[in-house]
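Colleague: with the sequence up front, the predicted model follows.
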Amino acid sequence: MHSKQALLRDFVADCGEDAGISDPDAMVQTDRTMVQDPTMAGSVAVNSPAAQVETVIDLDAIAHNVRVLREYAGDAGVMAVVKGDGYNHGAAQVGRAALAAGAVELGVTTITEALDLRAAGIDAPILSWLNAVDADYTAAVAAGIELGVSSVWQLRAIEQAARATGVTATVALKVDTGLNRNGVSDMEYPQVLALLRELVDERAVRFRAIFSHLAHADTPQHPGNDRQRDRLLDAIAQAKEFGLEPELAHLANSAAALARPDLTFDMVRPGIAMYGLSPLEETNFGLRPAMTFQAQVVLVKRVAEGEGVSYGHEWVAPRDTTVALIPAGYADGVFRPLGGRISVRIGERDYPSVGRVCMDQLVVDLGDDATGVAEGDTAVLFGGGPGQTHPQRWADLLGTIHYEIVCSPRGRVVRRYVGGGACS
C-alpha cells in the first residue's frame, strides 16, 4: 500500500484547494477506490475482501451531475446539499467531489453534520438550517458555520454563542413563504429583523442570506411556486426597510434549478439531482445515478419441482430449477414487500426474486440458465448502469419516491467509492 502521507500530498496538490480541503489527514485515496471507515470522518483505503453487500458510489457521476446543474444555474452559484450523510452516499466524499466540480458551498440540516464536514477537512462555506434548542451553536460559530435562523429564540442562541466565542456569527434568514415547516413566520419576522439589525450593528452577527424552500417544485408550473417567489421578494424588501441587505438569496431546489430558471436568484440548492436521480419524471436531464446497491451470490443450489422457497413457501418451484441466494434483506435496506416483485441483475441477465425477503437474504430463480452464475458473482439490486434496475422501479412498487430508496441501504452494507470525481 502506498504511504498515507504521499497519497495525501498528491491529492491535495491536485485538487485539495478546489475541493475545499484544508486538512489532508482527513482522507486517503488509493487506486481511486475508497472504503468508508466508521472511526474516521473521511475515508480510508484498505486491502480487504469484497463486501457481501455494498453500495458503490461513483464520484465521477457526482461531478458530472454538478456540472449539469451548473449549466442550468447560469450565473447563480450551486450549493451542494449533503444532508443525511449525503443522501446516504457519504457527505464528506460527495462534498469534496461536488466542490471540485464547481459547487461553491455545501448545505446540511444539523450543526453536527456541518461539524463532521469541518472535521473531514472541508473549509468551504457550509450552511446548517435545522437545529434544536440545545444544539451546539458555540461550536458552530467557532467553526465558521453559517446558521439558518427561523425564530427569535434561535437568533438569541446564536447571539450568545457569538459573544461566548468572540467570533462574529454568520446567519441566513430562513423565511416561511408557504411550505409551513421550518422558517420565520410572518408574525415573528419583524421581531427577527429588529433583533438582527441590533446584532449586525454590534458586529456580533454577519447577515449573509435570505432563503426559503418550495412546496410544489416537483410541479414546476404550479402557481404556488410563483407565490413563494413573490413572498421571498417581499421578505427581502422588508429586510431592506431595516437597513439589512442580504448578500445572497436562494429558493430553488433540484426541481426548480432544472425547470424554473426564473427562481434561481443568486444560488440554487440541488439535493437529489446531484446524486443522479431526476426530481421530475418526464426527463432525467442527462443525470447519472451515483449509487449501485449490490451483493455477492453466496450460494447456488438446485430446488426440485414442488418444493417451496423461503418463509411461508409463498413461492413453490413450478419445475426443477436452480436458485441463487443473495445475502441482503430488510436489515440491509431491501424492503420486505419487494419479495417476488423485483429482479436482480447477475452478469447480463435479470433474474426474478422468489419468495419472501428475509432479514438477511433473498432468493432469485435462475431457471434453466444457471450455468453462467456462480458463488461470488455480483448481483445488482439497483443502480444506474445499462440494464440495471433503476431506484425509481423500487419506488413505484412501494408507492414512495426514489429519495427513500437510496437512503435505505444500511446496517451491514459497506460503502465503497470509485472514480476520482472532478479530480480524475
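Modeller: The structure has been received and is ready for your questions. From a predicted model like this one, the values you see are computed outputs, not experimental measurements.
Colleague: going forward, measure contacts and count neighbours with C-alpha atoms only.
Modeller: Noted.
Colleague: can you map out the helices along this protein?
Modeller: 4-11, 59-73, 83-88, 91-100, 111-119, 137-142, 152-165, 189-201, 223-241, 254-259, 391-398, 402-406 (DSSP state H).
Colleague: any idea which of those helices is most buried?
Modeller: helix 91-100 (a mean of 28; mean count of other Cα atoms under 10 Å).
Colleague: specify the angle between that one and helix 59-73 in degrees.
Modeller: Interaxial angle, helix 91-100 versus helix 59-73 (axes from the mean of the first three to the mean of the last three Cα atoms, to 10 degrees): 50 degrees.
Colleague: below is an additional structure, to be compared with the one above:
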Amino acid sequence: MAHAEREGLACGRLTIDLEALADNWRSLAERTQQTECGAAIKGDGYGTGLEKAAATLSRAGCRTLFTAVPDEGLRARSAAPESRVFVLAGLLPGAAEAYRKGGLIPVLNCPDEVIEWAEYCAAAGQRLPAAIHLDTGMNRMGLSLEEARLIAAAKDVVARFDLVLVMSHLVCGGDPANPLNARQLERFHEMTALFPGVPRSLANSPGIFLGADYHFDVARPGISLYGGRAMDDGENPMRPVVTAEARVLITHSAAKGETVGYGAVETLRRDSRIAIVGIGYADGYHRLAGAGGGHKPANAWVNGHVVPLVGRVSMDLIALDVTDVPEADCSRGDWVEMFGPHIPVDDVAAKAGTIGYELLTGLGSRYTRTYIGGS
C-alpha cells in the first residue's frame, strides 16, 4: 500500500524531522567543543526509529552511539557501520561471541561481567573493546568504589581486553543547584583515577548543559537530540523533532451541564462544540493528560488555535473543546497537533505527570510515519 493511501486510512500520524535531529546533534557538539559528542539512540531512537536516527546522526558526523540492549546495537551497526556502538545493558551471560561477531562494545556493569569478558578475550586471543560503568551515586548499574578498586588492582584481568571508556551517569543533572551533581563529579574523578589514561564519559544531555567540568572525553546526549527538555527550568534550545497528530473524526455540540467521556469527570460549563480525534492511550498518549487528574488538561493545536482536552483520554479517542474555533478551522478529517512545534512534548508530559522521554519512547504502532529532511 502506498504511503499516501496508508495515511488516508490512518487516525494518527507522526512527522519526524531528521534535519532537526542532525541540527540538534551539531548544536550539542558545538557546546561540547573538544569533547567528542556521541548519541544515545536507545528506545528505538527515542521513538523516531533507531535505524533512521543512527544513519542521520552518522551523516551529521557522530561516530559513537549508545544503545540499551544488544538487538538495538546490531541494528545500529547495520545502519551506521562506521560508528562505535556501546551496549549499556552490559554483557549478557554467555553472549560474548555474539557481541564480537556483531562488533558491539559491552558496557561492563559488575565484576562478573568484567571477568567474563576478560576470559572470553583471553580464549579468543583478542583484546576486544569494552567500557566500564562506575556507580557514582545512581545505585542502579556500575561498579561500586570498592569493586572498582579491586578490578583496577587486578591488572592481569583488565589487560586482557581493550578498555576504551570509563563512564558514569548523573542522577540530578537537570537541576544545576542540586549538590549531588558536585558529589558525583568528585566521586567520578576519584574512581576514574583508578584507570589512568582511559577516556571518560559522564555527561548525558543535562550534563552537557552543566558545563565543561562535566564533559570529559565523550558526551552522550539523548533527550536533547530529539527535541526534549534536558534541564528542569529555563528555555529549551533544541528544535522539536517529532510531531504527533490526530485526525478529527467528528464534531458535535454538547449542552452546558453535560459530561464528556468516561467517569463523567468533567462537566461542561457552557454550551460547547466538541471534536473527537482518533488517538488515545493505545497510541502512547497518556491517559492522565486528560481531565480527572486534579489539574488542567493538556492542550492541542488545530489550524492556528490552541484547544484544551476535555474529559478523560480513552484507548482510541480524545475529546477536544473547540467551541472557540471557527467551524471552518476544525472539521471532520482535519489534523490536530497533539505535540510538536506548537505544543511542546514536555508540556503534554507535565500534564500527565511524566516526562517527554516516556511520551516519545511509548509512541504506538498505529501511526503512519513521514520522515522529512533526511538525505
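Modeller: Perfect, I can see it now. Just so we're clear, the structure is a prediction, and the values are computed from it rather than from any experiment.
Colleague: go through the helices of structure 1 and name the closest to residue 130 of structure 1.
Modeller: helix 111-119 (8.0 Å; Cα to Cα).
Colleague: what range does that closest one cover in structure 2?
Modeller: With TM-score structural alignment applied, helix 111-119 of structure 1 matches the range 70-78 in structure 2.
Colleague: and that stretch, how far out from the chain's middle?
Modeller: How far stretch 70-78 of structure 2 lies from its chain's middle: 17 Å, per Cα atoms, centre = their mean, to the nearest Å.
Colleague: picking up where we left off before, between the helices of structure 1, which gets nearest to residue 274 of structure 1?
Modeller: That would be helix 59-73 among those, by Cα to Cα, at 5.2 Å.
Colleague: which elements pack onto the closest one?
Modeller: strand 77-81, helix 91-100, helix 254-259, strand 414-418 (3 or more Cα pairs under 8 Å, 6 or more residues apart in numbering; DSSP states H and E).
Colleague: tabulate the helices of structure 1 in CSV, adding columns for distance to residue 365 of structure 1.
Modeller: Formatted as CSV, the helices of structure 1 follow (distance: least, Cα to Cα, whole Å):
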stretch, distance to residue 365 of structure 1
helix 4-11, 45
helix 59-73, 32
helix 83-88, 30
helix 91-100, 36
helix 111-119, 42
helix 137-142, 52
helix 152-165, 56
helix 189-201, 60
helix 223-241, 48
helix 254-259, 39
helix 391-398, 19
helix 402-406, 23
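Colleague: nearest to residue 322 of structure 1, out of the ones you listed?
Modeller: Closest of the helices of structure 1 to residue 322 of structure 1 is helix 391-398, at 24.9 Å (criterion: Cα to Cα).
Colleague: and the closest one against structure 2, how far off on average?
Modeller: Compared with structure 2 after fitting, helix 391-398 of structure 1 has a mean deviation of 2.2 Å; criterion: mean Cα distance after the TM-score superposition for structure 1.
Colleague: and the alignment partner in structure 1 of residue 352 of structure 2, what is it in contact with?
Modeller: The equivalent of residue 352 of structure 2 in structure 1 is residue 398 (alignment by TM-score structural alignment). Contact partners of residue 398 of structure 1, counting by Cα atoms under 8 Å, 6 or more residues apart in numbering, are 337-338.
Colleague: grab the nearest non-local neighbour of the counterpart of residue 314 of structure 2 in structure 1.
Modeller: By TM-score structural alignment, residue 314 of structure 2 lines up with residue 358 in structure 1. In space, and not counting its chain neighbours, residue 358 of structure 1 is closest to residue 329: 5.3 Å by Cα to Cα, 6 or more residues apart in numbering.
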